[in-house]
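1. pasting the structure only:
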């Protein structure tokens, strides 16, 4: 197993504040966290993404298996 860890959180039913709290609890150094947002009702993917960018997270949007996702990487990924 590599040093790089990946976790998935279902963020479809979470509000932005709860999602950010989950990220801060679950994203450790050298890890990747995937927020599975699902159908993107009310453009929550964009709102969460924009908030994460303004807070300095390394993020990108993804669409996998018909679901919207945000991939968040912590620092020191080498």
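-> All right, it came through fine. What you see is a predicted model, and the numbers here were worked out from it, not measured in a lab. Numbers count the residues shown, from 1 in each chain.

2. For the rest of this, base every contact and every neighbour count on C-alpha atoms.
-> OK.

3. helix or strand for residue 52, which one?
-> helix 44-54 (DSSP states H and E).

4. And for the helix or strand that that helix is followed by, what's in contact with it?
-> Downstream of helix 44-54, the next assigned helix or strand under DSSP H and E is strand 58-64. Residues from elsewhere that reach strand 58-64 (Cα atoms under 8 Å, 6 or more residues apart in numbering): 49, 52-53, 68-75.

5. By neighbour count, which of the residues you listed wins?
-> residue 69 (26 neighbours; other Cα atoms under 10 Å).

6. Output the contacting helices and strands for the helix or strand harbouring residue 20.
-> Using DSSP H and E, residue 20 sits in helix 16-26. On a contact count with 3 or more Cα pairs under 8 Å, 6 or more residues apart in numbering; DSSP states H and E, helix 16-26 meets helix 44-54.

7. Got another one to weigh against that:
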């Protein structure tokens, strides 16, 4: 798996279609990185809430001054550490 293929720039995407984008790109056993950027409008928090309430592991990170969310399936077979 190439990690670059699992990074999505979420700065320009509407957070209302978050679930659709994640469902289309995330496969079991993989981790998806949503690059939110500067988080001026707290979209990282909103996206975090949406995904965590819909059965995903979500972890907030800050890489090179950019807010990112790590997303994986939440079940007994797949876990994010």
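-> Arrived safely, thanks for sending. For clarity, every value in this text was computed on a predicted model and none was experimentally measured.

8. where does the TM-score land?
-> The TM-score (TM-score structural alignment, normalised by the length of the first structure) is 0.85; 75 aligned residues with a Cα RMSD of 1.7 Å.

9. picking that back up, going by neighbour count, list what's buried in the helix holding residue 52 of the first structure.
-> 44-45, 48-49, 52 (16 or more other Cα atoms under 10 Å).

10. Which of the helices or strands spans the spatially most central residue of the first structure?
-> Residue closest to the average C-alpha location in the first structure (Cα atoms, centre = their mean): residue 35, at 3.8 Å. Assigned by DSSP H and E, residue 35 of the first structure belongs to strand 31-38.

11. Tell me which residues are up against that strand.
-> 4-13, 23, 26-27, 44-45, 66-74, 77.

12. Give me the distance between residue 77 of the first structure and residue 27 of the first structure.
-> Using Cα to Cα, to the nearest Å, residue 77 of the first structure is found at 12 Å from residue 27 of the first structure.

13. More neighbours: which of those two?
-> residue 27 (19 against 11).

14. now the more buried one, nearest residue through space, not along the chain?
-> Once flanking residues are discounted, residue 27 of the first structure sits nearest to residue 33: 6.3 Å by Cα to Cα, 6 or more residues apart in numbering.

15. The counterpart of the one you found in the second structure: how many residues sit nearby?
-> By TM-score structural alignment, residue 33 of the first structure lines up with residue 32 in the second structure. For residue 32 of the second structure, the neighbour count with other Cα under 10 Å is 21.

16. And for residue 41 of the first structure?
-> Residue 41 of the first structure, neighbours per other Cα under 10 Å, totals 10.

17. and it, what does it touch?
-> Contacts of residue 41 of the first structure by Cα under 8 Å, 6+ apart: none found.
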